[in-house]
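> sharing a sequence plus its predicted fold:
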Amino acid sequence: MSAVSDAIDARRSYSRVTAETPDRAELLRLVSVAGRVADHGSLRPWRLIELRGDARRRLGDALAEASGRLGDDAARLAAKALRAELLIAIVASRKESHKVYDWEQDAAAAGVAHALSLLLFDAGWGVMWRTGPFTRSEPVRRMHQLAPHEELLGWLYVGGVPSESKSSQKAPLDPAEFLSAL
């Protein structure tokens, strides 16, 4: 196997991470590489938003507002945005195109997110891609300052890998179940 195959095979999702995070310079380097994914028309129909510090609290408030919950229920939901010191919002930022459909552009944005998660993991960081029922709610859209042509695809929660980590490892799959021929 190649180094790429080994890295993909080793990848795990970490639901809990430590407070340590990559700095902006490291993120910029990894985003530069992740941006090389397949992208019909080279539209680059995506953008990423780095959320640290108070931005995570504002996200938590937006999630609570979107849910309509009050009191402790709202506080528990808002706390989900604080599970990592760094969240990276993945935004499908669709471009006007007569030949590249919205779904293709969304696929490119998802490809960037997945590539970035692989690159972060390979660099030694714990990562989990999270979504939820309020990902595309109006309060969350406002908080991220999304334009009308943009859709939030979720967040990468990023941090250090705990020494006693519980990573999510997928069960092996039978590739023949997923690869057919015509």
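Sure, I can see it. Numbering: from 1, shown residues only.

> hey, let's count contacts and neighbours off CA atoms from now on
OK.

> for the lengthiest strand in the chain, packing partners?
Longest strand in the chain, counting residues (DSSP state E): strand 150-160. With contacts taken as 3 or more Cα pairs under 8 Å, 6 or more residues apart in numbering; DSSP states H and E, strand 150-160 sits against strand 86-93, helix 102-122, strand 125-130.

> what's next to the shortest one, contact-wise?
Right, the one you point to is strand 125-130. Residues from elsewhere that reach strand 125-130, judged by Cα atoms under 8 Å, 6 or more residues apart in numbering: 12-17, 21-22, 117, 120-121, 154-161.

> sorry, back to before: out of the helices and strands packed on strand 150-160, flag the one nearest residue 142.
Residue 142 lies closest to strand 86-93 among the helices and strands packed on strand 150-160, at 13.0 Å (Cα to Cα).

> that closest one to strand 150-160, inter-axis angle?
160 degrees (axes from the mean of the first three to the mean of the last three Cα atoms, to 10 degrees).

> follow-up on the earlier one: out of the helices and strands packed on strand 150-160, flag the one nearest residue 77.
strand 125-130 (13.4 Å).

> another one to put next to it:
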Amino acid sequence: MPDTTNPVLEFLLTRRSRPAKMLRAPAPDRETLETLLQAAARVPDHGKLEPWRFIVLQQPAGNRVAQQIMDYAAEHGLDGEKPARAFLDSPLCVAVIASPKPSEKIPPIEQTLSAGAVCLALVNAALATGWGASWLSGWPAHDARLMHSILGISPQEWVAGFVHIGTTDVTPADRPRPDLASITEWVSE
């Protein structure tokens, strides 16, 4: 019988993202971050296509991205303050880039889901090792023109998420969680 008192399960049942505004330096060093990225890359990837990649934004690159978001927002009548703030607050951001590959066997939706799994796996790897982390997106992530300008991503790529990582000694209060009974259907025949 499986062990339901496993510490990994306990972590997953109690994990809590740390908002970017709660993060500060230091951030993981390169060697530590490479380990976290290795853990993140161990997600379901049908066909071994690796339909995602990472762009690591260290400071002062985060400050540059924040300024570019603010400038773009001002030019287009958008609110740039909130999305830019995350890049100013956190000492490190990993942009997880969905990079779908042509495949006759693996549909685009499976590649998209794999990119999302990478984001969550990276957050969980960071949290499990004592770092603060959160997965954000917002309108800048979905603006292809802006992301091409800032990150140099190709036209078929898009940002699956910005994972902000840093040090924090604050755990936010837990939020209401889904009512499992209302979202679960049991089928036995």
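That came through fine. Everything quoted here is computed from the prediction, not taken from an experiment.

> picking up where we left off before, quick one: closest of the helices and strands packed on strand 150-160 of structure 1 to residue 36 of structure 1.
Going by Cα to Cα, the one of those nearest residue 36 of structure 1 is helix 102-122, 7.9 Å.

> what's the angle from that closest one to strand 125-130?
Here the directions of helix 102-122 of structure 1 and strand 125-130 differ by 150 degrees (the same axes, to 10 degrees).

> residue range for helix 102-122 of structure 1 in structure 2?
Alignment of helix 102-122 of structure 1 against structure 2: residues 108-128, by TM-score structural alignment.

> check the mean deviation of that stretch from structure 1.
On superposition with structure 1, the mean distance recorded for stretch 108-128 of structure 2 (mean Cα distance after the TM-score superposition for structure 1) is 0.8 Å.

> mean distance between the longest strand of structure 1 and structure 2 after superposition?
Mean deviation for strand 150-160 of structure 1: 1.0 Å (mean Cα distance after the TM-score superposition for structure 1).

> which helix or strand lies directly C-terminal to that strand?
Next along the chain after strand 150-160 of structure 1, taking DSSP states H and E as the criterion, comes strand 167-168.

> wait, residue 81 of structure 1 touches residue 56, no?
Yes - assessed by Cα atoms under 8 Å, residue 81 of structure 1 is found in contact with residue 56 at 5.5 Å.

> re earlier: neighbouring contacts of the match of helix 102-122 of structure 1?
By Cα under 8 Å, 6+ apart, stretch 108-128 of structure 2 touches 11, 15, 17, 36-37, 39-46, 51-52, 96-98, 100, 132-135, 160-163, 165.

> and those residues, which are buried?
17, 36-37, 39-41, 43, 45, 51-52, 96-98, 100, 132-135, 160-163, 165 (16 or more other Cα atoms under 10 Å).

> report the distance from the match of helix 102-122 of structure 1 to the chain centre.
7 Å (Cα atoms, centre = their mean, to the nearest Å).

> how about stretch 90-101 of structure 2?
7 Å.

> so the residue of structure 1 positioned farthest from its centre versus residue 85 of structure 1, what's the distance?
Distance from the C-alpha centroid of structure 1, by Cα atoms, centre = their mean, peaks at residue 182 (34.0 Å). Residue 182 of structure 1 sits 47 Å away from residue 85 of structure 1, going by Cα to Cα, to the nearest Å.
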